[in-house]
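In: let's see this in three dimensions:
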Amino acid sequence: MSKATPATRALAAAGVAFTVHTYDYDPDAESIGLQAASALGEDPARVLKTLMALVDGKPVCVVVPSDQEVSMKKLAAAAGGKAAQMMKPPEAERVTGFKVGGISPFGQRKPVWTVIEQSALTHDRVYINGGQRGLQVRLKPDDARGVLKAVVADVIA
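Out: Here you go, the predicted model:
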């Protein structure tokens, strides 16, 4: 597994301190985020999942704890829109340049509006997908917010 991905290169170029962590990715897991947390031996609240949605038809990246679900209503409001829906996997892969299960908010093909669940910022360090299945980066949540120019909001159901 290569530890150099568009995501890790984007973090390095931004001067963000992070560490890389690998785990055995299970493509059949019911929840990829929860499986990652379990494999890493971490609290699911500190292992964040990256989801792609459409808000009023425009791509939005949303980063939430792996044990939580996104409220589409709250996400639409946080992104300044009226309606939100999850992006279909093939579209998410096309927009981001990453495979589902390895989608990172960092180093996507084109930067998109990003929302981070506010509870994620209560941790000293969090894990976020590093741009490859079975690869996570560990960093300060405020560094993630800064490099992504993300909006911080309550978006969990």
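In: every contact and neighbour count from this point should use C-alpha atoms.
Out: Fine.
In: against Arg133, how distant is the residue nearest the centre of the chain?
Out: For the chain, Thr50 is the residue whose C-alpha lies nearest the centre (Cα atoms, centre = their mean; 2.5 Å). Thr50 sits 12 Å away from Arg133, going by Cα to Cα, to the nearest Å.
In: quick one more, to check against the first:
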Amino acid sequence: MSKTTRATQALAKAGIAFTTHSYDYDPSVDRIGMAAAEAMGEAPHRVLKTLMAEVDGKPVCVVVPSDREVNMKKLAAAASGKSAAMMKPAAAERLTGYHVGGISPFGQKKLVPTFLEEAALAEPLVYINGGQRGLQVRLAPADAVAVLGAAAMPLVT
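Out: The predicted structure follows:
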């Protein structure tokens, strides 16, 4: 597995301190983020999952703890919209240039508004997908917010 992806290149170019962590990706699991946390021996609230959604038909990226679910009403409000829904996997892959299970908020093909669950800011370090199935990057959540230009808000149920 290559540890150089568009995501890691984007972080390096921005001067963000991070480390990469690999795990055995299992495509058969229902909850990829939870499986990643278990495989790495990390608490699920520190392993963040990257989801692609649409608010009033416009794409957004959402980064939340792997053991939580996005509250669509909160996401719509965060994006100043009326309704939010998950993006279809094929559309998410086309938009980001990453495969489902390897979607990272860093280095996506098209920049979209990004929202991060504010509770993650309480952690000194978090894990976020590194742009490849089975690859995570560990970094300070404030650095993730800064490099993504993300809005940190309450997004989970």
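In: on that earlier part again, which non-adjacent residue is nearest the residue nearest to the centre of the first structure?
Out: Of all residues not flanking Thr50 of the first structure in the chain, Val63 sits nearest, at 4.7 Å (Cα to Cα, 6 or more residues apart in numbering).
In: I'd say the one you found and Val115 touch.
Out: Yes - using Cα atoms under 8 Å, Val63 of the first structure is in contact with Val115, at 6.3 Å.
In: ok, which stretches of the second structure are strands?
Out: With DSSP state E as the criterion, the second structure has strands at 19-22, 47-55, 58-65, 84-86, 114-117, 126-132, 135-139, 151-153.
In: and the ones you listed, which is most packed in?
Out: strand 126-132 (a mean of 27; mean count of other Cα atoms under 10 Å).
In: for that strand, packing partners?
Out: helix 6-13, strand 47-55, strand 135-139 (3 or more Cα pairs under 8 Å, 6 or more residues apart in numbering; DSSP states H and E).
In: okay, these in CSV with distance to Pro124 of the second structure next?
Out: Listed next are those as CSV, based on distance: least, Cα to Cα, whole Å:
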stretch, distance to Pro124 of the second structure
helix 6-13, 18
strand 47-55, 12
strand 135-139, 8
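In: minimum distance to Thr19 of the second structure: which of these has it?
Out: Proximity to Thr19 of the second structure (Cα to Cα) singles out strand 135-139 among those, at 5.2 Å.
In: mean shift between the closest one and the first structure?
Out: When the first structure is superposed, strand 135-139 of the second structure averages 0.1 Å from its matched positions, counting by mean Cα distance after the TM-score superposition for the first structure.
In: who's in contact with that strand?
Out: When contacts are defined by Cα atoms under 8 Å, 6 or more residues apart in numbering, strand 135-139 of the second structure is touched by residues 3, 8, 16-23, 102, 125-130.
In: mind running it again at 6 Å?
Out: 18-22, 125-130 (Cα atoms under 6 Å, 6 or more residues apart in numbering).
In: got a list of what the residue lying closest to Pro113 of the second structure once chain neighbours are set aside touches?
Out: Leaving aside its chain neighbours, Pro113 of the second structure sits nearest to Val60 (5.1 Å; criterion: Cα to Cα, 6+ apart). Val60 of the second structure makes contact with 52-54, 112-114, according to Cα under 6 Å, 6+ apart.
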